[in-house]
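Q: only the shape, not the letters, is given here:
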């Protein structure tokens, strides 16, 4: 009996994880990628001796990636090298306050600099709470690939969901039960950056994110984050996964209750027993499956996450006050989040994430020079926000950074490369330029994402940030691992 043919649309980390996981189970896997390299948003730009990671900059939960290699009988260390990043984050505030988050040798403990001992004890108490959330989520939602509210009720029970997992509380409301220091509240709230949502809207269970970072560490891939994609590419080739680059899928063909094939932009049709879409759920249903509005209404609760204005700068000097990962906070973070996520407007005073990878890896810029990536979260594509508005925001960002410690930034720019939400949508077919998939919102979706298995087509599946468990490198990789279990369980039945 022949092995079943699996076609995967897109080679982001969800698609890659699916390809590796299914290939290890004997499936005949073929991947189709519209761009000239694999990785999706895990992408790279090289210019004039500078190297920029266009997408993810933080590597956490290495055990999830390690599972891909172990399942294939391989050692992850043979494919890429991880380097620990310290401090984890440096945090800059408008009044001149600077706070580092640093890991310490004692397991499951972290400290903040420039705060009181009482504040650090508060952080330790919060981390105990964060660990409790993680343990509950890891043993059910993560491990079993739970997809629906009904699945979670069955796993945890209604009372446990509400009480132990703080099902109807927000991140910010629970953070404030443990921490009094407003600087630290803002820092802990901004762990929400991993999933591109607002701590004032997102469910409290996402307070597991700080524990994840300090339990499993914060890492950098030696030579640049894209070396992770290169290592995964090598593994796929060893597993005989067929990879087609510059091969855009424009249609998924249907027969009754099943999908039967894909059609490429050049007209070629490839048949499949199973199709896995790494394209987000809503764009896939709209553009590849041509579903009507009546069908798509049920997905309205799965609103896109924020997008970003991604600025890459080659610099003539190195700013010694920067760590590898830096945050420049808005004077009023609550208003910033409300502007981006509720009003869907560009912020006048954004919180800015800034990456300076040469603090860990000097190979990312020529000797004596530096590179930085600047990323403020902004709304996904809106009809009333034009390209010129993004350029005005860029100038406000430069003003803010220059006023908060990056003296004469503009004068030291050799070149800049900018990605707007329009570019992000075009490059990755993301829903309205979203970076992280589906927003986590208590009122809209209880923090849940779409299901990995199509409710309409028996042999159609989805992976990536728009399905459970959500956005971020570890989670989209986990979606591929969970998908393998789902397909194998379906096969049994």
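A: Yes, it's here. Please read these numbers as outputs of a predicted model, since none were measured by experiment.

Q: all contacts plus neighbour counts: C-alpha atoms, from now on.
A: Will do.

Q: packing partners for the lengthiest strand in the chain?
A: The single longest strand within the chain, with elements called by DSSP state E, is strand 370-378. Here strand 370-378 touches strand 50-53, strand 307-308, strand 310-315, strand 352-355, going by 3 or more CA pairs under 8 Å, 6 or more residues apart in numbering; DSSP states H and E.

Q: and the comparison structure, right after this:
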């Protein structure tokens, strides 16, 4: 008997779940409130010729992304061209700039130049990080996390000490390096996990391996090419997509979801996977069917929101790399404004992405496509004047770094995106951009459950459940949710027999 399965939302995790479920023979229907697929990884094209990725721009952990395509008999490069970035990115400090090389031998040499003996210590750091990466990505993150017993396997138990679950990431990095620039470079990959490096488990050093050792890549045409490829696979397997379709209510009876109310019409399904914001999805249910109440959500530590500017410049900007991190101010000062003071930062760090340096298709000839992103506390007041104030500061620092002048006068396209937009477009809890913080107390079984505990056929996927935020984890999350739906199907077959 074929199961009719609904997926709410077409973000990365929803696309992943759609593909895996369609492969198993489900009649998959994907309902998306926005006009295009991708969720935070959507793309838009302006009338004057700019193509902007709205969210993800770092193509890290290429093996995890490629594993998704291999599961369907393809490779990522069957759908898009991948370009290795060299340098991977620039990191701007008050008195110097680190240009991170594209190859590991060059990276090692740079470390040795900055700090005597750091090359050997980088080898040791990366060897340990590679081990964590392999255990985490092959064993740890693929669990549905219903119970800690899932992690009682010989390999995970044997690896427990080597995973450094109880050590602080910051203290761990400082065991290897003392130069502040090298420490900042090694801490950068965990910033968007949602807490200070001093509060993130050292296990996440595997992200440095997934980035620096495996390289930073760019899919020509933009990151949205990943979305298009995942959608194409889902459609080839029979999944159907419905855009501008808002799920307004989830009806349930006798321990099962029975109907979704979509654009005012009721539709019956055998199973539902919610790739939409977890908190928002639960508000579509009667309170008695929810996994968590408002007190639970308010007690969680969320990763940041952010201010984004999509900018088109009618000139080429010199001395600007594809990725640039502006770290002229203290990292902890900015982090404290996000998590402790919960206010707009006084001395912000920010990130600039200029894909037109690599891909001429994303901007008109002799123009530049620039994406500016500044992490923020969730739930704070957001207004256009505040956004413009920070844009002026970021443009000033961009000019200082590149030597360009009067950049504000060269802008021929501008669009901002911030907390209120995350709320409007994604129903994101408190306008978050990156899901829950990956602190130890919000890891694995301590994350929101991937399964509704009161409704047997309702499942959740995405950055607010296991394994966590980011493109590769969201792909994995969709696979985990699909596997759980298939377990339900087999169980119901057995009951029927």
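A: Happy to help now that I have it. These numbers were taken from a predicted model, which means no experiment stands behind them.

Q: where do the strands sit along the stretch 101-250 of the first structure?
A: Using DSSP state E, counting those that start in this stretch, the strands assigned to the stretch 101-250 of the first structure run over residues 110-112, 219-221, 242-244, 249-255.

Q: nearest to residue 236 of the first structure, of the ones you listed?
A: Comparison of these against residue 236 of the first structure by CA to CA identifies strand 242-244 as nearest, at 8.0 Å.

Q: could you report the neighbour count for the counterpart of residue 223 of the second structure in the first structure?
A: Residue correspondence, TM-score structural alignment: residue 223 of the second structure in this structure matches residue 225 in the first structure. Around residue 225 of the first structure there are 25 other residues, counting by other CA atoms under 10 Å.

Q: OK, contacts around residue 225 of the first structure?
A: Residue 225 of the first structure makes contacts with 42, 53, 56-57, as judged by CA atoms under 8 Å, 6 or more residues apart in numbering.

Q: quick revisit: any chance of the helices and strands packed on strand 370-378 of the first structure in a markdown table, plus distance to residue 105 of the first structure?
A: As requested, these are exported to a markdown table (distance: least, CA to CA, whole Å):
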| stretch | distance to residue 105 of the first structure |
| --- | --- |
| strand 50-53 | 29 |
| strand 307-308 | 35 |
| strand 310-315 | 34 |
| strand 352-355 | 25 |
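
Q: pick the most buried one from the ones you listed.
A: Of all those, strand 307-308 has the most neighbours on average by mean count of other CA atoms under 10 Å, namely a mean of 26.

Q: residue range in the second structure corresponding to that strand, please.
A: Counting by TM-score structural alignment, strand 307-308 of the first structure pairs with residues 305-306 of the second structure.

Q: now for residue 131 of the first structure: which residues touch it?
A: If you count contacts by CA under 8 Å, 6+ apart, residue 131 of the first structure has them with 208, 211-212.

Q: before we move on, the earlier item: to residue 324 of the first structure, which of the strands of the stretch 101-250 of the first structure lies closest?
A: Ranking the strands of the stretch 101-250 of the first structure by distance to residue 324 of the first structure, with CA to CA as the measure, places strand 219-221 first at 9.6 Å.

Q: tell me the helices and strands packed up against that closest one.
A: Other helices and strands packing on strand 219-221 of the first structure, by 3+ CA pairs under 8 Å, 6+ apart, are strand 82-84.

Q: which of the residues in stretch 123-138 of the second structure are classified as buried?
A: In terms of neighbour count (16 or more other CA atoms under 10 Å), stretch 123-138 of the second structure has its buried residues at 125-126, 128-133, 135-137.

Q: ditto for stretch 380-391 of the first structure
A: Of the residues in stretch 380-391 of the first structure, those buried by neighbour count under the rule 16+ other CA under 10 Å are 380-381, 390.

Q: just send those back as a markdown table, with secondary structure and distance to residue 121 of the first structure too.
A: Below are those laid out as a markdown table (DSSP: H, G, I helix; E, B strand; the rest coil; distance: CA to CA, whole Å):
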| residue | secondary structure | distance to residue 121 of the first structure |
| --- | --- | --- |
| 380 | coil | 38 |
| 381 | coil | 42 |
| 390 | helix | 41 |
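
Q: ok, these vs residue 166 of the first structure, which is closest?
A: Proximity of these to residue 166 of the first structure was ranked by CA to CA; the top entry is residue 380 with 27.9 Å.

Q: tell me which of the helices and strands packed on strand 370-378 of the first structure sits nearest to residue 95 of the first structure.
A: Distances from residue 95 of the first structure to each of these were compared using CA to CA; the shortest belongs to strand 352-355, at 15.5 Å.

Q: what sits up against that closest one?
A: 57, 323-330, 372-377, 397.

Q: closest to residue 491 of the first structure out of those?
A: Nearest to residue 491 of the first structure out of the contacts of strand 352-355 of the first structure is residue 57 (CA to CA; 37.1 Å).
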